[in-house]
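In: Whatever this is, show me its structure:
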Amino acid sequence: GSTLGIEGVREYRVITNSFSAEYGMTMGSQVMVVTKSGTNTLHGSLFEYFRNSALDARNFFDYKTPTSDRRLPAFTRNQFGGSIGGPIKKDKTFFFGVYEGLRQRFGVTTISNTIGAGCHGPGGAVITNTVCPQLMSVPSVTISPVTAPLLALYPSPNLSNNRFTFPFTQPIQDDYAQGRVDHNFSSADRMFGRYTFSNTTETDPLEYPQFRTERYSRSSFATLSEDHVFSPALLSTFRMSFSRTHPNNPSPSGIIGPQYSFVPGEEIGTLNIGGVTKMGPNVAPTNFRQNIFTWSDDVFYTRGRHSLKFGTLINHYQQYLYTTVNSVGTVTFANLANFLQGATSQYSAQRPGSLRDRTYHFNTIGFYAHDDFRVLPRLTFNLGLRYEFITVPREQHGKEAALRDIVHDAAPTLGPAFENMSLRNFSPRFGFAWDVRGNGKTAVRGGFAELYDIGIHGVSFVIASQATPPFGAFCAVGTPSTLRGLPLEFGECNALRLLDYHMKQPHMLDYNLTLEQQLPWQMGLTLGYAGSRGYHLMQEKEGNPGVPQILQDGRKFFPPLPTTGNPNAFRINPNWGSIDLHTAEGNSWYNAFQLGLNKRLSNRMQFQSSYTFSKLIDETQGQAGADNQVSSIWGVDPFNRRIDRGPADFDLRHNWQFNTIYQVPQPFQSGPLRAMLNGWRASSIFSVQSGYPFTPALRTDRTRSGINTGQPGADALTFGRPNLVPGRTAYDITHGTTAGCGTGTTAIAAGQKLGTPNLWFDPCAFTLQDAGFLGTSGRNYLRGPGYFNLDFSLGKNIPVKQLGENGALEFRGEFFNILNHPNFALNSTARQVFAGTANGEAPLSTAGPLTWTGSARSRQIQFALKLLF
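Out: I've put the predicted structure just below:
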């Protein structure tokens, strides 16, 4: 239902100015939605939006294959619905209802880097690099009987450069309904009740045809609100609400059996091979159900020059989750040669018998007072104070524990996962507005706020429940070994996922200053500065790294890993393996210059233009445990956060947005062409953005620091960075041509143009460091492709007087990405530079090329009809 519901919305606001104390609980922007209500007149609408592939252009990566000569995947999309509202009892009781539906079958082009046909064979077969160039400098290998059945699951390439594509039709069914009843008890007392329901089913492709992710989501929201006017100067709004969200995303494959299963009785797990797109199901299928009971009351009082607001907000959370993260196991190989021989870099799985379900209860409570004080006729101050906190979440059945001293504890302590860090969350707010000349044409606005994020717990609970003894853990072999058979053989199950018991409170200082100037021709200019400073932001980090040696030149050196005795003897706490620690130690710095030019409707035209030049620096971020596929949420050195200080994953340096609406002149005042050619309007949205930063990475843990070894999903997103060749800069790595490097069929050929889909960045700008050392390249040192898009629409309203005063038939033709400009995106495979197994090795052949366009689409055309009555 997240894409639907617009028909029931009367007002929509995104609040980015956080200087009013009535808004809190989060450090980000907030969305305020006011829904439509009934009136004394019966009114409503019916609509249909339609798209299909016959109207669209192909994606840049839509290819014909030997099994399909269709270059443009099939696509149909129908979005339909209607609304109706009116009186139940005139002047007293009103109703309004809306239904919206979406039915879509979207053809998805998936391109994966697979294993060449010459690299396939049964167990015991000898494969040479003559027939299998992906072996690179390895002359020949003998296929392991353990990995031979897994090898057979990889399809042979049907595109050049060992790429494989397959057609997939992504079905989506979405239903949304909302009903609202308003009642006026008197002129001073009114109430409304509203119920909203949505249900969504979706099936998404993964990297190979055998695998998919199914997504189911059902949500219900109920609200009861009363407004009471005590006097012209005093009024109150009381609300109570209930919401239930229930997402579920299973990832079945049906591939099960002793020759495939990494864990007894489970389906096949995830295979990570350097230079090859990962194979396997979704590593984290989760069933999550959340109930939120909310009570709030806001009092508004006006006296003289003061407009006062007071209020409270109470939320009671009930969260149930069942997560099977890494229950099927993950196996990582540095490169194809190692995979064929069964030589792993590491492997892991959730401990069989782990308790996977949790039920948590907790509350968030906030109070505020705010005063909009008109100091002078031309100067207003906004003064506020908010206090908010969270109660310590408790698991209903006592399935919770923590390592309270992560350095020394040999056993967990039963009880809460962390101590309360929110009891000092006082949030001062200050803002001002100054009419400089007193004529309403020049204004200066600004403000400051200290904000807290107390809504960090949903995903954190999921993480903490997966591998916290004694209720669960990850079994891992974090050093190179040879597979002797399947299922996997494990030693101790002591790789953990934890919340930091002594976690600090994430908070942020937010500030801005804006100049607004009214211009002739109904135009307005805005110049502004916006900034923020984040403290104690949520991060994922290695909580139990290896202890390095400090060399005379100051460099850190991690000795070879133990081969006998305790495999964790090199770590800070040798009682445990790798610990995925969710903590609040991050920092961020944001500064932005903002320029806006707006024109109100006059002479048939209105427009809005905004440009932002900004810089966002952080030290990795991982609140959601998510990644944008171009950087790591893990730092490379847990002992030194500064080494990971760099552009944030979502640092958007340049961002220009322009939209306009133009009322087409009406050339005919009478006659038969008037109805056809008059009354048209054209609109467009133009977007230009610079690229997001990314980090070239290694396929294996070259540093031997023990970071993330054995954790689920551990791959090149977390295994560190290579050395940067002296003299190379970020600009010349993505511009000009490459000088080439490597030998044989996998060499990077000299003269290839950089900054293109064929080779976005130069892998030859990097070298593999000696084992045990950190790489010298910086985090998010390079930039990915930018974004350029123009959407255009043409619409017309045709009055239909038979349907009442406001009766009309509205037609729209909408052209998304009308120029069909390809917008490329990086994925994790493209930025993996080295397998990381041997000194002097050549870059992976998959390093640099782009194989997808991310969420950007090719040109799509949509037609819409809407009937208003």
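
In: make it CA atoms for all contacts and neighbour counts henceforth
Out: Noted.

In: give me every residue that touches the residue nearest to Thr620 when sequence neighbours are not counted.
Out: Distances taken as C-alpha to C-alpha, 6 or more residues apart in numbering place Ile633 nearest to Thr620, at 5.5 Å, with adjacent residues excluded. Contacts for Ile633 were tallied using C-alpha atoms under 8 Å, 6 or more residues apart in numbering; they are 539-541, 620-622, 625-627, 717-718.

In: structure for this one too, so we can compare:
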Amino acid sequence: MMKTKSMSLWGLLPVAVMLAVGHFGAVPVEAQILYGTVVGNVTDPSGAAIPGAAVVVTNRQTNWTRQVSTGPAGGFTVSTVPGGTYELRVTLEGFRTYVQSGLNVATNTVTRADVVMQLGQVSEQIEVSAQALALQTDRAEVRSEVTRATLENVPVPPGRNYQQLFVTLPGFSQPRDSHSIPSNPSRALQFEVNGTVAASNNVRLDGATQFNVWLPHVTAYVPALESIEAVNVVTGSFDAEQGLAGGAAINVQIKSGTNEVHGSAFEYHNNNKTKAKPFFLPQGERNPRATFNQFGGTIGGPIKRDRIFYFGSYEGTTDRQFAGGLYTVPTVLSRQGIMTESNLPVYDPMTGNINGQGRTPFPNQTLPAARMSRPSLLLNELLPMPTDPAAFQGNLFAQGIYGFDRHTIDAKTNFNITDKLTSYVRYSFLDYSANMPTSHGDLGGSVIRGGNPGQGYGNTHSLTAAMTYTFSPNFIIDSNFGYTLMDTNVEQPRLEENLGRDFLGLPGTNGTRRFEGGWPGFGINNHTAFGMAQNYMPYFRSDPQWQWIVNGNLTKGAHNLRFGMELGWQHLNHIQPEFYGGAGPASGRFNFAGGPTGLNGGPAPNQWNSYSTFLLGLPTQVAKLYQWPDQYNTRTSMQSLYFRDQWQVNRRVTLNFGTRWNYFPMPTRSDRGLERYFFPGAGGELANQVMVCGVGAAPRDCGVRQSKRLFAPTIGLAYRMTDTTVLRMGYGLNTDPWNIARAMRTNHPLLTAQTVNAVNSWQPVSRFEDGIPVLTEPDLGNGIIPIPQTVVTNTLDDEFRRGYVQSWNVTLQKQFRGGWVAQAGYVATRQTGFLGYEERNYGFPGGGAASRVYFPFTQRNVSTAVVNRIGNSTYDSLQTSLERRFANGFQMNVMYTFSKCIGIAGYGNSGDRASIKIPGYFHLNRSQCGQHQPHNYSTTGIWELPFGKGKNWATSGVGAALFGGWQINGMLNMYSGSPFTVGSSGASLNAPENGQRAHWVGGNVKPRKLGGTGRGQAFYDWTQFAPVTTPEFGSLGFNTLLGPGLINLDMGLFRNFQITERVRMTFRAEAFNATNTPHFGNPSNNISNLRLNPDGSFSSGVFEITGVRNTGREGIDERVFRFGLRFQF
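Out: Model (predicted):
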């Protein structure tokens, strides 16, 4: 396989040599995406075409210029134009010189400038000014732009992340926080676009892809808001050049220097005194202490006038909080073994049959003290007491000190080396540190704020180097090199102590290396996990990526041809004992479900059954990850070619068509291939063994075929019906770029994910005191090795088939007087074969472990999955917008999306699993997508009040001093609620690896929404749902209910002071969630947890809303006032 890969790579190099001698490196990056294009038709007053006219575009701020001539039909194309504001000059003997100023050229955009020449002398001149917003006249993709005016004026919530403004764009789900501070120190937001998964978005910074290699659904680096010039967003019917993006292709442009020195300095502040009380803050508690500061500045200017320019930006962020949250701990009585608070019996596991039938309850709902386990009692004493003794869920309000420091630098240098050769280099850097407290103090537990327990630290580097060479006005070569390195680390508290082995006396827990220290994990159903509650700690990651592209641009008559190649590499270098599907960390984990103290055929076990199982020392699952080498790695590459023709069919019609070819070689490790498991009964002589690829006679590519026929065609039509109306139609297909090295990162024998499950839902796996069975490091031998039957594994079939995303749109756009532009379009996507884990060792209802597919062959009783296509999704929408770009002190943007998304339950992102794994029942997974939001509305506005110098009223004197310089900004967002499933205990289902949902008993009526919020209040009518107590799937579909909707208003009030002619100071007061309206999250959803009062009325346990929605604001939902001061020069 290595020979095949090498030949494929070398086969592309001659193409690169023919295109240019450029930079070296790559992944998805397109140089034209770094630039814009200016097109137009030149005619005389009668409408006749004028060939041979000289067309010159000039950026007066940098003196960059390019000249072309009109063709036989009077058309012209100026390609590879850096983003900025230009002057367009057209000259021809016998006509007056035409000069158009203020022509805005955005990256990845075609700007049309049609010219009507007037008869006269060349020395005579006609001057016109470009409008603030032009129609999208020549490309058929679905496109939006976040402009500099929006970035600088619209209220952006604390953290000031440009991705927050995606709420204003059609087709976007609400951006939300994702992952911990160490995994995502830039605090990049997660969002889905047009029904696709977040991992199919591709964000570029000055052309360099910012994939987070390990977590591809967020970006590796987010630049400071002050450093961004504009954000270009394409969300459908992609051009062939735009590459590997099925959801959104987003290009962020960093500011550049000009011949004038310009810059800014800023400070923003908010604290606990400037915000309201959180809705769910326990009664009597004061706002915890919190201070948030963000400060920095920018500067740009010339190094050598007209030739070399610089820009630099620094932003510092400090966040200090006495953070708090609600968690669930055992009640005072249940800690003593007294379970009288439960309305269900607690059964003695030593009575009855092995299948859980025939059991008798403990007398007086009390556990015998003599039967309680020693490790359980030790932990029982360390667990914090409830702060709300009357509550059963969310009864602990835990607090701790949280701190986060981040420093970012963005620097850029542009070179106009000659009239034909231009280049730029951008470097960005991030450094962070964080302290993240836990819910159970010294006993670990959930993270109160920050996402990972303990101390996090690290940095990120990002580099772009680009070059453009003009061989002739009609032939241009551009090249782009990108490099990003993300280094991040986090360590949990007490890592140096072997607490499982030495304090609790549990064999098989802690090891000899540092990352194997600390607490084991302890999970008790319906309680907050404690100890090492996360199955992925600690970690130390270093993930670089390189990318290189070379493009050619040839204008031939009415055709603008672009063609190019991409090469890319992504590396993972990790110290992290983690396995997707594994149940425990390197220090081990013990899980306790309610089955051993429940009754088969009786009511579903509840939280008192689970805690009884814990006190009796009867774990229902034990697990541990064995990471054998100190560090492990993966190596991934991709190769791509594309061709695109933009054809000006006539003055009214532009046709775009092209195709892209992608190839993804089989990933490897640095010294060998990956690993592949062969299933019993189907693997021949390799059955139930693991191939260590590249060792001995085992092929380095694992014998897995990767397709070389991944072609992605695109076509688009733009019809300029009138000068103010455009009809666009487009279609594009994109290959799913998901990196399967992520799915196969850790596998036996590199990492052995041991999970020991009980024989059924009603029996324990062992005694707590027995600890975890110990495994020994495997010998790689000749590359074919056995695998223990308690070890979880992921594998691949003989051929890996990638999925793809199709998108199409029909859009009508109309320009009105006053600079208003409206558009409405039908936008659709079809995601075919999205990639995830296909579970092959599932069990059947009522069958327990013995019913697992491969249990009869080898007694295999753990998850065994194939990385594969697992389903499809559909998305259809009406997307509308009304926009007026900033001009004369006013801007407004109104957006509305009405949509429907249907997908697979359990699948929300690349690498997920369906809820039900059994093929005969797989159709039950069909449901609304998790990101489905039928209604999405947004309005943003910027209004400079018409008072003061240069305005309509109070232009001088006291009136100007009092009323001048005021500005009002706002952003209003309204969303539908998000879908959720009403679940049920899976104990009676007894079908390993499968999810369960509730029974619907509400008849032929819709679910009744009661609208309750808070403890003891039901959001939906609980009487319409019932737990499942037999071995069958519930009758209610997945994702059938919607949680609370959201209405949010952010407002800003600015006062501008002109200090000198070039220096302006702005005082800013902003209110986020200005109306202090709670944005409630989805309610609790397990009907088996329902608890009733003695009179049969609702008490608690299900459909209770006890938290707020994730709105991408780090859990802060209450109103926050932020004050800022900004200087601009």
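
In: To which residue of the first structure is Tyr632 of the second structure aligned?
Out: Under the alignment (TM-score structural alignment), Tyr632 of the second structure pairs with Arg358 of the first structure.

In: Looks like its match contacts Leu321 (just checking).
Out: Yes. The criterion here is C-alpha atoms under 8 Å, and Arg358 of the first structure meets it with Leu321 at 5.5 Å.

In: related to what we said a few turns ago, considering the contacts of Ile633 of the first structure, which possesses the most neighbours?
Out: With neighbours defined as other C-alpha atoms under 10 Å, the most crowded of the contacts of Ile633 of the first structure is Thr620; it has 29 neighbours.

In: Tell me the counterpart of Ser978 of the second structure in the first structure.
Out: Structural correspondence for Ser978 of the second structure with respect to the first structure (TM-score structural alignment): Tyr692.

In: Can you report how many residues lie near that match?
Out: Neighbour number of Tyr692 of the first structure under other C-alpha under 10 Å is 23.

In: now Gln1058 of the second structure
Out: 13.

In: which residue in the first structure lines up with it?
Out: Under the alignment by TM-score structural alignment, Gln1058 of the second structure pairs with Pro799 in the first structure.

In: again, but for Ala718 of the second structure
Out: So Ala718 of the second structure corresponds to Ala433, using TM-score structural alignment.

In: repeat for Val105 of the second structure
Out: Using TM-score structural alignment, Val105 of the second structure lacks an equivalent in the first structure.

In: Measure how buried the nearest residue to Asn1089 of the second structure once chain neighbours are set aside is and give me the count.
Out: Nearest non-adjacent residue to Asn1089 of the second structure, counting by C-alpha to C-alpha, 6+ apart: Gly1101, 4.9 Å away. For Gly1101 of the second structure, the count of nearby residues is 25 (other C-alpha under 10 Å).

In: do Ser354 of the first structure as well
Out: 19.

In: and it, what does it touch?
Out: Ser354 of the first structure sits next to 471-473 when contact means C-alpha under 8 Å, 6+ apart.

In: Turn those residues into TSV, including neighbour count, secondary structure and distance to His43 of the first structure.
Out: Below are the contacts of Ser354 of the first structure laid out as TSV (neighbours: other C-alpha atoms under 10 Å; DSSP: H, G, I helix; E, B strand; the rest coil; distance: C-alpha to C-alpha, whole Å):
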residue	neighbour count	secondary structure	distance to His43 of the first structure
Phe471	17	coil	57
Gly472	24	coil	57
Ala473	24	coil	59
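
In: Against Leu1092 of the second structure, how distant is the residue nearest to Asn1089 of the second structure?
Out: The gap separating Gly1101 of the second structure from Leu1092 of the second structure is 9 Å, by C-alpha to C-alpha, to the nearest Å.

In: Assumed Leu340 of the first structure was part of a helix.
Out: Yes. The assignment for Leu340 of the first structure is a helix, going by DSSP: H, G, I helix; E, B strand; the rest coil.

In: That one: what's it in contact with?
Out: Taking C-alpha under 8 Å, 6+ apart as the criterion, Leu340 of the first structure is in contact with 141-144, 147-148, 151.

In: Show me the subset of those residues that the second structure keeps too.
Out: On the basis of both residues aligned by TM-score structural alignment, their matches' C-alpha atoms under 8 Å, what survives of these in the second structure is Val141.

In: of all the contacts of Leu340 of the first structure, which comes closest to Asn248 of the first structure?
Out: Leu151 (30.7 Å; C-alpha to C-alpha).

In: Let me see the ranges of the helices in the stretch 101-250 of the first structure.
Out: 148-151 (DSSP state H, counting those that start in this stretch).

In: And for the stretch 451-600 of the first structure?
Out: Using DSSP H, counting those that start in this stretch, helices in the stretch 451-600 of the first structure cover 457-464.

In: ok, now the second structure?
Out: With DSSP state H as the criterion, the second structure has helices at 2-19, 148-153, 332-335, 374-382, 607-615, 740-743, 855-858, 957-963.

In: Indicate which one of these is closest to Pro773 of the second structure.
Out: Closest to Pro773 of the second structure of the helices of the second structure is helix 374-382 (C-alpha to C-alpha; 16.9 Å).

In: list the helices and strands that closest one packs on?
Out: helix 607-615 (3 or more C-alpha pairs under 8 Å, 6 or more residues apart in numbering; DSSP states H and E).

In: picking that back up, and the contacts of Leu340 of the first structure, which is closest to Thr114 of the first structure?
Out: Leu151 (10.3 Å).

In: which one in the second structure is aligned with that closest one?
Out: Checking TM-score structural alignment: Leu151 of the first structure goes with Asn380.

In: residues touching its match, list them.
Out: Arg335.

In: mind checking how far it is from Thr331 of the second structure?
Out: Applying C-alpha to C-alpha, the value for Asn380 of the second structure to Thr331 of the second structure is 11 Å.

In: distance of Cys560 of the first structure from Phe834 of the first structure?
Out: You called it Cys, but residue 560 of the first structure is Pro. In terms of C-alpha to C-alpha, Pro560 of the first structure sits 20 Å off from Phe834 of the first structure.

In: For those two, work out which one has more neighbours and name it.
Out: Between Pro560 of the first structure and Phe834, counted using other C-alpha under 10 Å, Phe834 has the larger neighbour count: 31 against 12.
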